[in-house]
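*Asks:* Have a look at this fold, sequence not included:
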């Protein structure tokens, strides 16, 4: 490798090469689709998920719903977070099995008394919904019992206090993950495919023969992608805030911190793009190798759902993936208002992966096919 001689010509050549590479990438359909349009579509879909909390839906037979004199039915109707569906029993059973009801309540009155038996049917396919339904019905039965026994001042009281907090919507979780998705595909798949094509067409070999210092050729690739990442991040965040009401905990400060983290993430992930480009023997083999690296991370790194939902044996692996570190750091900035020093752990994890990728890439990178 030629020794580096610093002068203005090297800098000018670096900037010119970066500019032409940037224009070339912006004209590529995959750059626009993978980097901006696909993440924007996902964000738009996720913006409709997790808005207002879902009400519990209980089914009640039409005969029971008409029994307004029942103390339990009166208590049931006072719960604002609960929706009652009155239909024939056969139709209620079908809705419950299809997961469209949380439970079916049936009241069997006792002869010559104001009481009776409250029966709850729930689906075994949804343990969480079943547990909530049982808790709600049991609480209402206890309240109804207190009324029937004339207890107006129970020995034990209950007080609940709501803490002021920013309402959580799924888009607040999903948008940082989509930034990671965009960053990973541009840095890994985009970088590897671009270098593979330049090798095949001998463009990289011709640039290698120029007086430009060799590492600056690769640096120009990084600078052109850095510009695209900054543009994509700015556009996605702007659309998220203005169109989908994405919440930034500290406003413009969080916005700038997210841009800084995106720049750091690009530098960390580009090493994997170089490594894949150095290992690929042809342009046709780039996509399978890149997908082998990116797709498992898109599924396991908390891009679309929390890693806590993964099986216990898989979580230790998922928690230490490069994209997981990025997603965790980005969500801490967004949801907790963390500073860059507060995310030093994920940054160190990304750095370790980055160093390993650059070391491996430097030992196997070639300028010709």
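*Replies:* Alright, I've got the coordinates. The structure presented is a predicted model; accordingly, all values stated were derived computationally and were not measured.
*Asks:* can we go C-alpha only for contacts and neighbour counts from here?
*Replies:* Will do.
*Asks:* Which parts of the stretch 251-369 of the chain are strands?
*Replies:* For the stretch 251-369 of the chain, no strands are identified by DSSP state E, counting those that start in this stretch.
*Asks:* all helices for it, in order.
*Replies:* 252-279, 286-300, 315-318, 322-335, 344-364 (DSSP state H, counting those that start in this stretch).
*Asks:* Residue 155: which of those helices is closest?
*Replies:* helix 322-335 (40.9 Å; CA to CA).
*Asks:* buried set for the closest one?
*Replies:* 322-335 (16 or more other CA atoms under 10 Å).
*Asks:* One more: stretch 168-187?
*Replies:* Buried residues in stretch 168-187, defined by neighbour count with 16+ other CA under 10 Å: 169-187.
*Asks:* can you list contacts of stretch 239-251?
*Replies:* Contacts to stretch 239-251, defined as CA atoms under 8 Å, 6 or more residues apart in numbering, come from residues 43-44, 47, 171-172, 175, 237, 254-255, 333-337.
*Asks:* try this one side by side with the last:
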């Protein structure tokens, strides 16, 4: 070495830099890490957060100038359809596209007080929940008119108090799930393909001809993945926050804590990638093996739906998966304002998974 001391760290940084350039030039890496999650976030960001809307058809014989109809038209929950042919409206009712068809007809009473006959036509195809909302709205409108027409003493007096709260938006649920999915996919697929390719192209073997130690080779590749995923996480969180109002309770503190959790989750899932790259017999077997790890978690770890919405027999399986605890920790930190020491249970389960998967990786990992 001519008296020159070889720097393992400088060699590691050089490999990290080269690997990072390769990742940015890889379309698949960008798609898995940013493309898919951003598409889901954009879709749910635009459609989420709205209130429930009940679409109701209005029969052409309805008296739209009546007091009852005016009361209905002021209810924001109802979307009254008045400009549709009767045949089309009937067809929409049969197909469940509208909840009901209303016909409000004034009825002559014994006195001069108003009275209305409200005919409600529904279908077995209509959403049961929306039918219940419609009936509740009709009763409320009726009660309001009754109070004006027949003023009477009430058996109860109501007082209300509203305390400040935090609205849980759709994006607050979806974004942590998509961030966890992006981290898992990039870690498992990226690591598996990378080390399999390095072995097949004899790049690892060439590294052995240099003074760099094997540990630093692995660290260099891990650092490059970590840097890229941190950038991806910043983009995902930033877009969600500034474009769709994703909640970061403590601002920059919450943002940094989410990045710490992202790095930790990435390290755990990279262990699965090491295992897959080692047991894969050829490159075509990597996707099926990686999907065995990622697909069940993508569907069952609370990425799109709360775990409580799954059947009771399936929930224990959901609660075993590491992605469940990463997503849960991200949601608690982002929306509930908890700090890292408050999500110790989630971190502990992830740590346990990390210990197990890296123990397996050490046993099966092949350098050549």
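*Replies:* Yes, it's here. This one's a predicted model, so the numbers in the text were calculated from it and none came from an experiment.
*Asks:* TM-score them against each other, please.
*Replies:* For these two chains in superposition, a TM-score of 0.88 is obtained (TM-score structural alignment, normalised by the length of the second structure); 359 aligned residues with a CA RMSD of 2.4 Å.
*Asks:* quick revisit: what would the contacts of stretch 239-251 of the first structure look like in TSV with distance to residue 293 of the first structure?
*Replies:* Converted to TSV, the contacts of stretch 239-251 of the first structure look like this (distance: CA to CA, whole Å):
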residue	distance to residue 293 of the first structure
43	23
44	26
47	28
171	26
172	26
175	21
237	26
254	29
255	29
333	26
334	26
335	28
336	30
337	31
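*Asks:* returning to that earlier point: so of the buried residues of stretch 168-187 of the first structure, which ones are in helices?
*Replies:* Using DSSP state H, 170-184 are the members of those that sit in helices.
*Asks:* tell me the angle the longest helix belonging to the second structure makes with helix 252-279.
*Replies:* In the second structure, taking DSSP H as the definition, the longest helix is helix 214-244. Interaxial angle, helix 214-244 of the second structure versus helix 252-279 (axes from the mean of the first three to the mean of the last three CA atoms, to 10 degrees): 130 degrees.
*Asks:* how much does helix 214-244 of the second structure stray from the first structure?
*Replies:* With mean CA distance after the TM-score superposition for the first structure, helix 214-244 of the second structure departs from the first structure by a mean of 1.8 Å once superposed.
*Asks:* Pull out the buried positions in that helix.
*Replies:* Result for helix 214-244 of the second structure [16+ other CA under 10 Å]: buried residues 216-217, 219-226, 228-230, 232-234, 236-237, 239-241, 244.
*Asks:* Over to stretch 252-260 of the second structure?
*Replies:* Neighbour counts over stretch 252-260 of the second structure (16+ other CA under 10 Å) mark 254, 255, 257, 258, 259 as buried.
*Asks:* any idea how far residue 110 of the second structure is from residue 67 of the second structure?
*Replies:* Here residue 67 of the second structure is placed at a distance of 18 Å from residue 110 of the second structure (CA to CA, to the nearest Å).
*Asks:* Oh, that last question was meant for residue 201 of the second structure, not what I typed.
*Replies:* Using CA to CA, we find residue 201 of the second structure at a distance of 94 Å from residue 110 of the second structure.
*Asks:* Comparing the two, which shows the higher neighbour count?
*Replies:* residue 201 (11 against 8; other CA atoms under 10 Å).
*Asks:* Give me the mean distance between the helix or strand harbouring residue 117 of the second structure and the first structure.
*Replies:* If you go by DSSP states H and E, residue 117 of the second structure is part of strand 116-122. Once fitted to the first structure, strand 116-122 of the second structure is off its aligned match by 3.6 Å on average (mean CA distance after the TM-score superposition for the first structure).
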